[in-house]
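Colleague: From the sequence below, what's the structure:
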Amino acid sequence: MAHLLGAEHIHLEFPTKVVFDDVTIGINEGQRIGIVGRNGDGKSTFLRIISGDLQPDSGKVTVRSGTTIGMLTQRDSLDNHLTLGRAIVGDRAEYEWAGDPRIRDIIAGLVSDLDWDATIGSLSGGQRRRVALAQLLIQDWDILILDEPTNHLDVEGVAWLAAHVNGRWSANAGALVVVTHDRWFLDAVSTDTWEVHDGMIEPFEGGYAAYVLQRVERDRMAAAAEQKRQNLMRKELAWLRRGAPARTSKPKFRIDAANELIANEPPPRDAVALTQMATSRLGKEVVNLVDAGFAVDDREILRDVTWHIAPGERTGILGVNGAGKSTLLRLITGEIAPTSGRVKQGKTVKFATLSQQLHELDEVADDRVREVVSRKSRHTTAAGKELTPSQLLEKLGFAAATLQTPVKDLSGGQKRRLQLLLILLDEPNVLIMDEPTNDLDTDMLAAMEDLLDTWPGTLLVVSHDRYLLERVTDQQYGIFNGEFRHLPGGVDEYLAIRKQIETGGSGGANLNHPTAAASNAGAGASPETAGSASAPKLDGATRRALEKEAQAIERKLGKLRDALASADANLAAADQQDFEALSKLSAERQTIADGIDELEEQWLEIGEQLEQ
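Modeller: Modelled structure (predicted):
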């Protein structure tokens, strides 16, 4: 592979810290490099150095002649007076950019929901970020440098960006360098992972899963002080290897070595024990939604939502922005009342919400962390043990020196971790997490997930972080045009349904947008489209019958999952010495599980027919 860029003997230090000390590393054609490391260790600084935006104290960066470099920074430099279209395509004539399928795809993937003629000054911070990314991607670059490109992208946007990056160059052309906390994205696009730590950059071969394995091997050879972090990464590796087939079918590391490392590693969560503890704290009833709906004026946001939330349930909720996720959570907590149907809460339910904002810390902004935590004299339960506030602080990565720091001087990630700590010390039994990954690096995300693995309560998560959803929840639901739907196939199924909705023209597309108009104008001339149009379609009556059957199956699945949760609770509460009773309960549980498997197969078969 041809060499594109090299950093030689880079040294950079700030008044209180050496950021890089004699770093030498190179970027070749065909490399897709994901950069990880703790917040504050220099990831973004390194990107600025290799892009030429920041000069090191010593050392140099060399770039092959003619190599072009494009960079997405975290700074907003867009002109407020430009229109969205002008900011993205500049002065190009419409026929010029609209005739380029790559530019149309970028605009459709990132800004199709925005008004093409809106001024940049009228957009939100997240919308401006997407415009800046689109502006960068429509140009040709030999090296593309992206600093947190997945911020403000939903699950679909992240999946689109991964597909775009993977198809942007041929296998041995171009180079990508990306800093992101989205571990699914890292695994989807990276051929190499570089870890920034302790003034150095350590390269690993492969994506995030490969990096986890190699870091475990490195930690095994480290001193005893590294033992705690080693155990945490071993646990994460075990989950990666036991995870979805899409992840484990393409390991870029030695599978035998991975299997040996996790041979004695238990699953991330003891589901039976957690269900038993959750049931003892919550009872058998948490929240029941029966045909619940919510409408504002003539706009129906949610309709006919039936969901029996069980003790110890861990559920991820997916949906595009504005689909009704926040409305659903507010119905569950009782903040708003349904306009149709009913919502019933259990008598012992105690909610807590980890929101996107940090308002909970405003009133203690001038207090030191030690003072804030000392007011919480309670213990919290995790892994069957009671943990003190100081032990929780340690699990969440707070060093002893941080205890004397005023809350207002903490970094964004530290504030987020303190916010979670204070919530857990209030001992809720239903925890709602709304985009909890903001401001956290990959190490701290792993630490938070480790803590949640042992938290005995009901967990509801709304997040665009696919890795987190698959890691801490056991099932996912999606909201599509006001309907709440179980997703046996997880995030992949959600993306497939969203794609079907988009291509079917029943939601999400902005028909007034120039890209959509151009696509619709060209659709009639496409032989592929013509071919698909001539394929046999289901008649209306058959489609309606299949849809009713699918809905009936979903209702049955909901009841069977409730029964399965009760069976797990009965097993956990049973006398462990009464083998006859245990055998009977286990047989009943297996019958319910078999019924769920059978119904899910029927549901998937109907889904395939409906796609025709």
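Colleague: okay, CA-based contacts and neighbour counts for the rest of this
Modeller: Will do.
Colleague: Disregarding flanking residues, what is the spatial nearest neighbour of residue 353?
Modeller: Distances taken as Cα to Cα, 6 or more residues apart in numbering place residue 432 nearest to residue 353, at 4.6 Å, with adjacent residues excluded.
Colleague: Name the next helix or strand following the helix or strand hosting that neighbour along the chain.
Modeller: Using DSSP states H and E, the element containing residue 432 is strand 430-434. Next helix or strand after strand 430-434 toward the C-terminus (DSSP H and E): helix 442-453.
Colleague: thinking again about what came up before, need the contact list for the residue nearest to residue 353.
Modeller: The contact partners of residue 432, taken as Cα atoms under 8 Å, 6 or more residues apart in numbering, are 329, 351, 352, 353, 354, 459, 460, 461, 462.
Colleague: how deep is the spatially closest residue to residue 313 that is not a sequence neighbour tucked in, by neighbour count?
Modeller: Using Cα to Cα, 6+ apart and skipping residues adjacent in sequence, the residue nearest residue 313 is residue 458, 4.9 Å away. By other Cα atoms under 10 Å, the residues close to residue 458 number 25.
Colleague: same thing with residue 222?
Modeller: A count of nearby residues for residue 222, using other Cα under 10 Å, gives 12.
Colleague: The one 5 residues further on too?
Modeller: When neighbours are counted by other Cα under 10 Å, residue 227 registers 13.
Colleague: what's the angle from the host helix or strand of it to helix 442-453?
Modeller: Using DSSP H and E, the element containing residue 227 is helix 227-241. Orientation check (axes from the mean of the first three to the mean of the last three Cα atoms, to 10 degrees): helix 227-241 against helix 442-453 gives 80 degrees.
Colleague: Follow the chain on from helix 227-241 and name the next helix or strand.
Modeller: Next along from helix 227-241, by DSSP H and E: helix 245-248.
Colleague: Specify the next element, helix or strand, located C-terminal of that next one.
Modeller: Using DSSP H and E, the first helix or strand after helix 245-248 is helix 255-261.
Colleague: Also this sequence, please, to line up against the first:
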Amino acid sequence: MPHLLGADRVHLTLGTRTLLDGVSLGVDDGQRIGVVGPNGAGKSTLLRVLSGRQEPDDGRVTRAGGTRVALLDQRDDLGSGTVLDAVHGSADPHEWASDARIRAVHTGLLADVDLEADLSTLSGGQRRRVALAALLVRDDEVLVLDEPTNHLDVEGVAWLAGYLSERYAGSSGALVVVTHDRWFLDAVCTRTWEVHDGVVDQYEGGYAAYVLARAERAQQAATVETKRQNLLRKELAWLRRGAPARTSKPRFRLDAAAALIADEPPPRDSLELARTATARLGKDVLDLEDVTFTLPDGRVLLDDVTWRLGPGDRYGVVGVNGSGKSTLLRLLTGRERPTSGRVRRGKTVKIAELRQDVEDLDEVADLRVTEAVEREKRTMVIGGKEVTASQLVERLGFTRDRARTPVRDLSGGERRRLQLLRLLVGEPNVLLLDEPTNDLDTDTLAAVEDLLDGWPGTLIVVSHDRYLLERVCDRQVALLGDGHLRDLPGGVEQYLELRAAALAGAGGPAPVGAVAGAATAAAASAGPSAADARAARKEATRIERRLDRIAALEAALHDRMAAQATDHAAVLALDTELRALAAEREELEAAWLEAAEVSG
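Modeller: Just a heads-up that it's a prediction; the model follows:
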């Protein structure tokens, strides 16, 4: 495969940390590469170096002649102007509306975004999708994406995975992506780079293949280590049998053996937490009974919902953005009150909630990590043994140096880990987790899943991470935007099918905004109704099919014209057909733009 981009003995140090130490690697045409590694290992730095945004201290980055590289970083720097300006610049609408690939990007990322809206009015999630769309509509040979699934719901992640897999199939450019979404890595990537300790290890395959290869390497290393430890044991046994007259030599050898063992590095981010003791749950845990929750603007998030949670129930909650997932958790904890209906909590229930933000750590910002845990509880019992806060912090992957670090200086992933630890030492029996995977690397996620996999209490997880939901939850429920909570026997896959049916107007649940009662009336007075939007989406789909057909017909006509170039009459007739198709195409493109505006 043609070589597009490479790094040759790249070295980069930030402060006292060496992030890249003599790294050499290459990106070839057709490759889809996933980049993983611990938080702070240098994944984003590697992307910036490869894309030319950051110069290495030593070494060089090479590009094949004319290769264009586009980078989506974690900062959505869109500038000013409208959404249309950010995505298409000054391009004429007819230039991009005729491109099926670009129309697919609009449908997948911008369906609920007003193209004429000012960028300053967008939410964080909308800005992220606009920034991503602005790159996907371009024709760069190498696309470099840093956490593209941030702010995308389950549906958006599935669409992006399908789009990138199709676009970069075969020899049509290359993709390099940093993400903590393991399902996405498996669905999209054909190679994996692991960044750690200044180096980049390369693996064939997506996340599952990478985990298997790592396990095999670990097994091989363990075999080598076992042989070395056996030799050490023989050596120490010989030293213990040594005569007293040789005391100086055995002492030297004992010291050497201890140094050899001490030289073995600790396992990287090996998080391990035994099952936390929980308070006993009674028969009644949490019940929502005929609950309705209405926003101040009249939109109904929950409409007469009844949901009963028993001891040991494990639910994953999915839904479109803005459908009320976080509100549902706030109702369960009592931080929100329903507009009508009631929420019942069992007498023995002790709830711990992991929120999306980490602002609750601000009050302990000046404390060290261990002190922040000790403020909650100094000791707890794990596996029948009493464990101090400092020991537990170490078991959760904080090295001794990081355990002494002030909370304010922690990275996003470390703050998230500390947040979860402070919850667990309180020994709750009900865990409510709102997007727990935010800012966590794949190793930490695996450790958190290992903990949750054996959680003996009641567990509710709101997440867009399919891998997490399918691993730790027994059942899934969905908020589809119509105010109802729907059981999903078929899991996330069923949710995606329901959403696809809704968007196609095939009788499935209505999308967000099409809710009953006052919300529908408000929407009707403010703009097109849900029925109008569905009809517009169907019309846009019909137009797209016809535009694809016209493109095929035009290609065939051009071939016939080339074959009959010496037949003047035939060429004229074919040219007339081409002009007719061109006229029809322009009309359809205008109609598609109108339909897209109505559908939102």
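Colleague: Superposed, what's their TM-score?
Modeller: Laid over one another, the chains give 0.75 as their TM-score (TM-score structural alignment, normalised by the length of the second structure), with 488 aligned residues with a Cα RMSD of 2.9 Å.
Colleague: show me where the stretch 101-250 of the second structure has helices.
Modeller: 124-136, 154-167, 182-188, 207-240, 248-262 (DSSP state H, counting those that start in this stretch).
Colleague: elements contacting the fourth one?
Modeller: Read that as helix 207-240 of the second structure. Other elements packing on helix 207-240 of the second structure under the criterion 3 or more Cα pairs under 8 Å, 6 or more residues apart in numbering; DSSP states H and E are helix 182-188, strand 199-204, helix 248-262.
Colleague: Quick one: average offset of the second one versus the first structure, please.
Modeller: Pointing back at strand 199-204 of the second structure there. Following superposition, strand 199-204 of the second structure is found to deviate from the first structure by 0.6 Å on average (mean Cα distance after the TM-score superposition for the first structure).
Colleague: Over to the first one?
Modeller: In the superposition against the first structure, helix 182-188 of the second structure averages 0.6 Å from its aligned positions (mean Cα distance after the TM-score superposition for the first structure).
Colleague: Report the aligned residue range of the first structure for that helix.
Modeller: Per TM-score structural alignment, the counterpart of helix 182-188 of the second structure in the first structure is residues 183-189.
Colleague: now do stretch 231-249 of the second structure
Modeller: By TM-score structural alignment, stretch 231-249 of the second structure lines up with nothing in the first structure.
Colleague: how about the helices and strands packed on helix 207-240 of the second structure, which one is nearest residue 597 of the second structure?
Modeller: Counting by Cα to Cα, residue 597 of the second structure lies closest to helix 182-188 out of these; the figure is 30.0 Å.
Colleague: by contact count, what packs against the closest one?
Modeller: helix 154-167, helix 207-240, helix 466-472.
Colleague: Excluding chain neighbours, what is closest to residue 412 of the first structure?
Modeller: residue 439 (5.4 Å).
Colleague: re the thing from before, to residue 317 of the second structure, which of the helices and strands packed on helix 182-188 of the second structure lies closest?
Modeller: helix 466-472 (8.3 Å).
Colleague: Any buried residues in the closest one, and which?
Modeller: Of all the residues in helix 466-472 of the second structure, those buried under the rule 16 or more other Cα atoms under 10 Å are 466, 468, 469, 472.
Colleague: a markdown table for the residues you listed, including distance to residue 304 of the second structure?
Modeller: Shown next, in a markdown table, are the buried residues of helix 466-472 of the second structure (distance: Cα to Cα, whole Å):
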| residue | distance to residue 304 of the second structure |
| --- | --- |
| 466 | 28 |
| 468 | 29 |
| 469 | 26 |
| 472 | 28 |
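Colleague: can you give me the offset of stretch 526-534 of the first structure from its chain's centre?
Modeller: Distance of stretch 526-534 of the first structure from the chain centroid (Cα atoms, centre = their mean, to the nearest Å) equals 35 Å.
Colleague: I misspoke; the intended subject was stretch 51-66 of the first structure.
Modeller: Distance, stretch centre to chain centre, for stretch 51-66 of the first structure: 34 Å (Cα atoms, centre = their mean).
Colleague: Could I get the buried residue list for that stretch?
Modeller: Within stretch 51-66 of the first structure, the residues that count as buried by 16+ other Cα under 10 Å are 51, 55, 56, 59, 60, 61, 63.
Colleague: ok, and what's touching it?
Modeller: Taking Cα under 8 Å, 6+ apart as the rule, stretch 51-66 of the first structure contacts 3-13, 22, 45, 48-50, 69-71, 145.
Colleague: re earlier: make TSV out of the helices and strands packed on helix 182-188 of the second structure and add distance to residue 260 of the second structure.
Modeller: Listed next are those as TSV, based on distance: least, Cα to Cα, whole Å:
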stretch	distance to residue 260 of the second structure
helix 154-167	47
helix 207-240	9
helix 466-472	39
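Colleague: Relative to residue 377 of the second structure, which of those helices is closest?
Modeller: Residue 377 of the second structure sits nearest to helix 466-472 of all these, at 26.5 Å, using Cα to Cα.
Colleague: Which strands or helices does the closest one pack on?
Modeller: The contact analysis (3+ Cα pairs under 8 Å, 6+ apart) places helix 466-472 of the second structure against helix 182-188, helix 442-453.
Colleague: Compute the number of surrounding residues for the residue lying closest to residue 108 of the first structure once chain neighbours are set aside.
Modeller: Counting by Cα to Cα, 6+ apart, residue 515 is the residue found nearest to residue 108 of the first structure once chain neighbours are left out, at 6.4 Å. Using other Cα under 10 Å, residue 515 of the first structure has 24 other residues around it.
Colleague: my read: residue 515 of the first structure touches residue 109, true?
Modeller: No: the criterion here is Cα atoms under 8 Å, and residue 515 of the first structure misses it with residue 109 at 10.1 Å.
Colleague: where's the helix or strand containing residue 500 of the second structure relative to the chain centroid, distance-wise?
Modeller: Taking DSSP H and E as the criterion, residue 500 of the second structure maps to helix 491-503. Taking Cα atoms, centre = their mean, one finds helix 491-503 of the second structure lying 19 Å from the centre of the chain it belongs to.
Colleague: Next, the angle helix 154-167 makes with that helix.
Modeller: 90 degrees.
Colleague: are any of the contacts of stretch 51-66 of the first structure buried, and which?
Modeller: Buried positions within these, assessed by neighbour count (16+ other Cα under 10 Å), are 4-12, 22, 45, 48-50, 69-71, 145.
Colleague: Mind checking which of these are in strands?
Modeller: Using DSSP state E, the subset of these located in strands is 4-12, 22, 69-71, 145.
Colleague: I'd like these as TSV, with distance to residue 545 of the first structure appended.
Modeller: Converted to TSV, those look like this (distance: Cα to Cα, whole Å):
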residue	distance to residue 545 of the first structure
4	59
5	60
6	63
7	64
8	67
9	69
10	67
11	68
12	67
22	68
69	55
70	53
71	52
145	51
